[in-house]
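# here are the coordinates; sequence isn't available:
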């Protein structure tokens, strides 16, 4: 299931689709040029993190619950490096694009 019905924010939907399609170009397109992120409370460099945790390891996100139009998610996330885990994702949206991702174990 690529989307949860409560994920109505277009930028978040585009980001989830890009992750699940392993599409680096669509992922970058859904983000602001200066997008930032944290993982379990530690600041990370977004694109190297995404390469390792999403693209090189076949990451997939299955949304379990969503609030704030999908800007706050609980998802089952799986990749070849870590297997499956329950994760939380919080997105900040600026001008229709994701400007910040805060993720970590749920």
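Structure's in. What do you need? As the structure is a prediction and not an experimental result, all values here were calculated from the model.
# every contact and neighbour count from this point should use C-alpha atoms.
Fine.
# what about the helices in this protein?
With DSSP state H applied, the chain shows helices at 10-20, 24-29, 46-50, listed in chain order.
# which among those helices is found nearest to residue 73?
Of all the helices of the chain, helix 10-20 sits nearest to residue 73, with 9.9 Å by C-alpha to C-alpha.
# got JSON lines for the helices of the chain, with distance to residue 88 too?
Below are those laid out as JSON lines (distance: least, C-alpha to C-alpha, whole Å):
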{"stretch": "helix 10-20", "distance to residue 88": "13"}
{"stretch": "helix 24-29", "distance to residue 88": "18"}
{"stretch": "helix 46-50", "distance to residue 88": "16"}
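# quick one, which of those is packed in tightest?
Among the helices of the chain, the stretch with the highest mean neighbour count (mean count of other C-alpha atoms under 10 Å) is helix 10-20, at a mean of 21.
# this is the other structure I want to compare:
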């Protein structure tokens, strides 16, 4: 004899519901780890920037790198480190060569007025 189709549907809905709850729990866990995962220790910051720990300590003591200090511990925000690296960007030769031309255009337009 065939099983009741409503019982089959109910079993499938229960299974889908448990899968969805499992997915939601995993998402909640990743959200909480990502919010705390933005902070790096000295070792992690050194690995992220590919420099030595002593270079990290030197840069923090000279206050040339953004950092947080809580008690005796140093922390770094990953995004702040990325922004700090980007500010040290060197201009290309083409950018440097284009700069005098733009300055000359501006100065010529000022003289014409």
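Thanks, I have it. Everything numeric here is computed off the predicted structure, so don't read it as measured data.
# got a TM-score for the two of them?
Once superposed, the chains reach a TM-score of 0.22 (TM-score structural alignment, normalised by the length of the first structure), with 50 aligned residues with a C-alpha RMSD of 5.3 Å.
# for the biggest strand by length in the first structure, buried residues please.
For the first structure, the longest strand by residue count, based on DSSP state E, is strand 83-94. For strand 83-94 of the first structure, the neighbour count (16 or more other C-alpha atoms under 10 Å) marks 86-93 as buried.
# determine which two of those are furthest apart.
Taking C-alpha to C-alpha as the measure, the buried residues of strand 83-94 of the first structure span a maximum distance of 22.8 Å, between 86 and 93.
# distance of residue 112 of the second structure from residue 105 of the second structure?
From residue 112 of the second structure over to residue 105 of the second structure the distance is 11 Å, taken as C-alpha to C-alpha, to the nearest Å.
# more neighbours: which of the two?
Ranked by neighbour count (other C-alpha atoms under 10 Å), residue 112 of the second structure and residue 105 place residue 105 first, with 10 against 6.
# quick check, central residue of the second structure?
With distances taken as C-alpha atoms, centre = their mean, residue 79 lies nearest the centre of the second structure, 4.3 Å away.
# what helix or strand does that residue sit in?
Taking DSSP states H and E as the definition, one finds residue 79 of the second structure inside helix 78-87.
# and residue 102 of the first structure, how many neighbours?
19.
# right, and it touches residue 89 too?
Yes - Residue 102 of the first structure is within contact range of residue 89, at 5.7 Å (criterion: C-alpha atoms under 8 Å).
# residues in contact with the closest residue to residue 88 of the first structure other than its chain neighbours?
Nearest non-adjacent residue to residue 88 of the first structure, counting by C-alpha to C-alpha, 6 or more residues apart in numbering: residue 74, 4.5 Å away. Contact analysis of residue 74 of the first structure by C-alpha atoms under 8 Å, 6 or more residues apart in numbering lists 63-66, 86-89, 106.
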